[in-house]
Structure formats: C-alpha cells, structure tokens
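Enquirer: my questions concern the predicted model and sequence given below.
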Amino acid sequence: MADAADKKSPIGFWASSTEKHSIIEDIQGVVAGSMLAALGVTMLAAAHLLIGGTAGLGFLLRYSVDISFGTAFFLLNLPFYWLAYKRLGLAFTVKTFAAVALTSVLTGILPKLITFDSIEPITAALFGGLLIGCGMLVLFRHRASLGGFGILALYLQDRLGWRAGFVQLGLDCVVLFLSFFVASPFVIACSIVAAVTLNLTLAINHRTDRYIVR
C-alpha cells in the first residue's frame, strides 16, 4: 500500500504517477517551455538571425513582409493541428495549441520588457538555440510541441523510431536554404549554428525509451 501511495497522489488534478503527469504539471510544463522558447526567439531576433522549422518560416515572413513573428508563427502552425489530432491525440493537440499561442504572444511582449543594446550573433545563436531547444524539450516531455515540424518529428519518432532532433534538423536545413533569399551568408552561418544547437539539444536529451511519462 505504501508503494501505491508513493506512485500517485490522491489530490485530484494534482495527482501524478510514474506513468503520467498531473494536470498541474502539464500546465507548468507548457508555460515553462513556451517561456524558454520565447526568450530564445527574442535573442535570435535581436541579432537578426533565423532558425529552422515553422519558427524559421515565421522569421522569413517577418523579414520579408510587414507581419509580426508571433502572428506569422501562429498562422503557419494552423495546418499542422489536424495531423496532431489524428495521429497524436486530442490532449497533445490542445497542449500544443496552447504552447504555440502562448509563445506567439510572448514573442510580441518580451521585446518591450527585455532589450539587448548589443548582442554578438554567434552568442545569440548559441544561447538562443539552446533556450529554444530546452523549451521544446520541456514541451516534448509533457507530450506537447511548438507545432509545425515538431509535430511531424514527434510523429515520425513515435511511428518509425526516427530521432525527433535529427528529423527536425533535416527539415530545418530546407528552411535555412530559403534564407539565402533574405539574409547575408554570415547571418545564415550564425543561424545554422542556432539550428544545430537547438536540434542537438533535442537529439541528445530526448528519447522515448528513456523518458516514458505521459
């Protein structure tokens, strides 16, 4: 009986076990992951860098047309929710929608609260990529993502066993290739550093056979 008590708390929505996160834990995970990702995006934007995935497409639109990153990022993710619902379930879809919406809002607010008078591009790439990667890692461990390519990467990992970080890295390379139309070679090189940092963080730290809590 003591073992059962250790595994699960009796307090309703706070209840968690070795196999499942509680509702409160999931809310905290979605908020924390979104905050880390938004701060990473803010650092990259301050250095005028890009990144892969739908976030990278959001940056491309931000630099090409008169639209905010948050708006572009939110809209670009809309087509992926159907795949998330059909393949990964309603709970994953709802948490991912919340993470994308919160990240979109925060990326519009943070530049008004945090400013960088001077930020070296390589530094922004390393720390920004790491922050976004850590944010996505938190979200992945709570069965959520930042949408877009993250949904596809998680789906392929669950179905085919492909490592999510490496799948996303390949897709990010396509986005970064498109960056040649709007950015200088140096900016693109720094952006590649950010993408590699982000995806190595995921590839090394996220494996479904090591972390099984849902």
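Expert: That came through, no problem. Numbers count the residues shown, from 1 in each chain.
Enquirer: C-alpha from now on. contacts and neighbour counts both.
Expert: OK.
Enquirer: now do the helices in the protein.
Expert: For the chain, the helices defined by DSSP state H cover 2-7, 23-46, 53-64, 69-77, 81-88, 90-113, 121-141, 149-160, 164-178, 185-205.
Enquirer: what's in contact with the first one?
Expert: To tie it back to what came earlier, the one meant is helix 2-7. Helix 2-7 is contacted by residues 16-18 when judged by CA atoms under 8 Å, 6 or more residues apart in numbering.
Enquirer: show me which of the residues you listed are buried.
Expert: The neighbour count (16 or more other CA atoms under 10 Å) marks Ser16 as buried among these.
Enquirer: just to revisit the earlier point, which of the helices of the chain sits most buried?
Expert: Neighbour counts (mean count of other CA atoms under 10 Å) averaged over each of those peak at helix 121-141, with a mean of 25.
Enquirer: now that helix, how far from the centre of its chain.
Expert: Relative to its chain's centre, helix 121-141 lies at 8 Å (CA atoms, centre = their mean, to the nearest Å).
Enquirer: and it with helix 23-46, angle?
Expert: If you take axes from the mean of the first three to the mean of the last three CA atoms, to 10 degrees, helix 121-141 sits at 160 degrees to helix 23-46.
Enquirer: take the one below as the second:
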Amino acid sequence: MSENKFLSGIMNSTPDRHSLLEDAQGIITGSMITCVGIMMLKAGGLLTGGTAGLAFLLFYTSGMSFGLAFFLVNLPFYYFAWRRVGLAFTVKTFIAVGLTSALTSIVPQFVTIGDTNPFAGGLFGGMLVGAGLLIFFRHSASLGGFGILGLYLQDRFGIKAGYVQMVLDGMVLVMSFFVASPYIIICSVAGAVVINMVLAINHRRDRYVAM
C-alpha cells in the first residue's frame, strides 16, 4: 500500500499541478533544447542577454568553459529565489541550471554544429533557447538570474517576464561591444529579441495554470 502511494505521488498530476515525473521530464527536455540553442549561438560566435550573456562574456574573455561560467554566475541568485519565489522553485532552478551547464560542456563532444551564419544562429538559437525557457517556466523553474527576477515581477506586479528580461538583456549586450564586432552585436540582439518574444507571447499564467 505504501509503495503504491509513493508511486502515485510521483506519477499522478492534477489540472493545476504537475507530477514529480512531469517536472523531471520538463526540466530534462528544457535543458536539452536550451543546450542545442546555446550551441547554435556559440557556433555563430554570438552572445546573448541574462546570466547566459554574462557566461558568454566570461567564455570569450577568460577561456573558462561556458558550462562552468554559467553555473557560477547564477549562484548569487538562488538566495533571492528562495526568499522571494519559494524553496521548490529554487531547487528546480538549481537542477535546471546544473543540468544545462553539464550538457553544454558534454554534448559538444558528441554533437558538432559547423560554421553558422551569425544572423541565422541568432534566430534559430534564440528560438530554441526561448522554447527551453518556456518549458522551464511552465514547470515553475528557470535558468536562474534574470529569469528569476522576471518571474517574480510578473507574478507580483503583472509585468511580463519577457519584457523584464528584454530590458536587462539589453544592458548585458551593451557590455558586449567590448568583445564583439557591431555585426555580431546586431545578430546577438536579434537572438535576444527572439528569446524574449517567445516568452512574452507564450508565457501567461491565465492561459497555463499548472505548477
């Protein structure tokens, strides 16, 4: 009886709440999709906004692996997530960031994306990253950093998470002028806009209520 109850808790969902199994597959799927999107951005020599953008800056300027840089720059945001959004969100976000960081370090050893036109890389890479973030958001997780702040402001004040991230992403991209050419910056901005438009258009609590 206790075993059946345990399995029921893992597998059963309700109209307004995901099961543990659904959350697990969502975080894994989101991490895989985001990993491929990041690989496309890297193949085009692009940057992006948010903590991923900060990780790209470290990657291009210090030689640190993107996965490690991405994990480290997100560490300060976990306390804010725990205090403002909740423990469950913080734990799932920590797992999502850790898994995505690991995949971006491991997957390129098995899958290679060749030379990529920067503009195409921005559009397609941005679309994939945006889709990955959308999956995370719908399972009450994020990729840390600005995503945490965006979700908090949306839930607390009704400001769309995508628009919040777009403003903050722009600030990160301004710093990119020190490490990239104007054309690469333009293509990077296009990718950042795609990411955040995917979120702004598709992530609405009144349309998707499961947690």
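Expert: Looks like it arrived, so ask away. None of these values were measured; they are calculated from a predicted model.
Enquirer: can you calculate the TM-score here?
Expert: Here the TM-score for the pair of chains, by TM-score structural alignment, normalised by the length of the second structure, is 0.95; 205 aligned residues with a CA RMSD of 0.9 Å.
Enquirer: of the helices of the first structure, which approaches Tyr211 of the first structure most closely?
Expert: Tyr211 of the first structure sits nearest to helix 121-141 of all those, at 7.4 Å, using CA to CA.
Enquirer: now the angle from the closest one to helix 90-113?
Expert: Using the same axes, to 10 degrees, the inter-axis angle of helix 121-141 of the first structure relative to helix 90-113 is 150 degrees.
Enquirer: what stretch of the second structure does helix 121-141 of the first structure fall on?
Expert: Under TM-score structural alignment, helix 121-141 of the first structure corresponds to residues 118-138 of the second structure.
Enquirer: mean deviation of the matching stretch from the first structure?
Expert: Relative to the matching residues in the first structure, stretch 118-138 of the second structure has an average distance of 0.5 Å after the fit, by mean CA distance after the TM-score superposition for the first structure.
Enquirer: residue contacts, the alignment partner in the second structure of Tyr81 of the first structure?
Expert: The pairwise alignment with the second structure assigns Tyr81 of the first structure to Tyr78, based on TM-score structural alignment. Residues counted as contacts of Tyr78 of the second structure (CA under 8 Å, 6+ apart) are 90, 94, 144.
Enquirer: and which of the residues you listed is nearest Leu57 of the second structure?
Expert: Looking across the contacts of Tyr78 of the second structure and measuring by CA to CA, the closest to Leu57 of the second structure is Gly144, at 16.8 Å.
Enquirer: what is the neighbour count of that closest one?
Expert: 26 (other CA atoms under 10 Å).
Enquirer: hmm, Val85 of the second structure is touching Gln154, no?
Expert: No - applying CA atoms under 8 Å, one finds Val85 of the second structure not in contact with Gln154, separated by 11.4 Å.
Enquirer: one step back: and of the helices of the first structure, who's closest to Ile212 of the first structure?
Expert: Nearest of those to Ile212 of the first structure, taken as CA to CA: helix 121-141 at 8.4 Å.
Enquirer: from Thr51 of the second structure, how far out is the match of Tyr81 of the first structure?
Expert: Here the criterion is CA to CA, to the nearest Å. By it, Tyr78 of the second structure lies 13 Å from Thr51 of the second structure.
Enquirer: follow-up on the earlier one: looking at the contacts of helix 2-7 of the first structure, which one is closest to Ser68 of the first structure?
Expert: Ser16 (38.4 Å).
Enquirer: for the residue lying closest to Ala153 of the first structure once chain neighbours are set aside, give me its contacts.
Expert: Sequence neighbours aside, Ala164 is the residue nearest to Ala153 of the first structure in space, at 4.8 Å (criterion: CA to CA, 6 or more residues apart in numbering). The neighbours of Ala164 of the first structure, taking CA under 8 Å, 6+ apart as the test, are 150, 153-154, 156-157, 202-203, 206.
Enquirer: over to Met211 of the second structure?
Expert: 16-18, 138-140.
Enquirer: common neighbours of Tyr78 and Thr51 of the second structure, please.
Expert: Between them, Tyr78 of the second structure and Thr51 share the contacting residues Gly144, judged by CA under 8 Å, 6+ apart.
Enquirer: any idea how far Ala47 of the first structure is from the residue nearest to Arg87 of the first structure when sequence neighbours are not counted?
Expert: What sits nearest to Arg87 of the first structure in space, not counting adjacent residues and going by CA to CA, 6+ apart, is Tyr155, at 7.0 Å. The gap separating Tyr155 of the first structure from Ala47 of the first structure is 32 Å, by CA to CA.
Enquirer: what's the answer for Phe13 of the first structure, then?
Expert: For Phe13 of the first structure relative to Ala47 of the first structure (CA to CA), the value is 42 Å.
Enquirer: neighbour-wise, which of those two wins?
Expert: Neighbours were counted for Phe13 of the first structure and for Ala47 using other CA under 10 Å; Ala47 has more, 21 against 12.
Enquirer: quick one: residues contacting the more buried one.
Expert: 119-121, 124.
Enquirer: that one matches what in the second structure?
Expert: So, by TM-score structural alignment, Ala47 of the first structure is matched to Gly44.
Enquirer: thanks a lot, catch you later.
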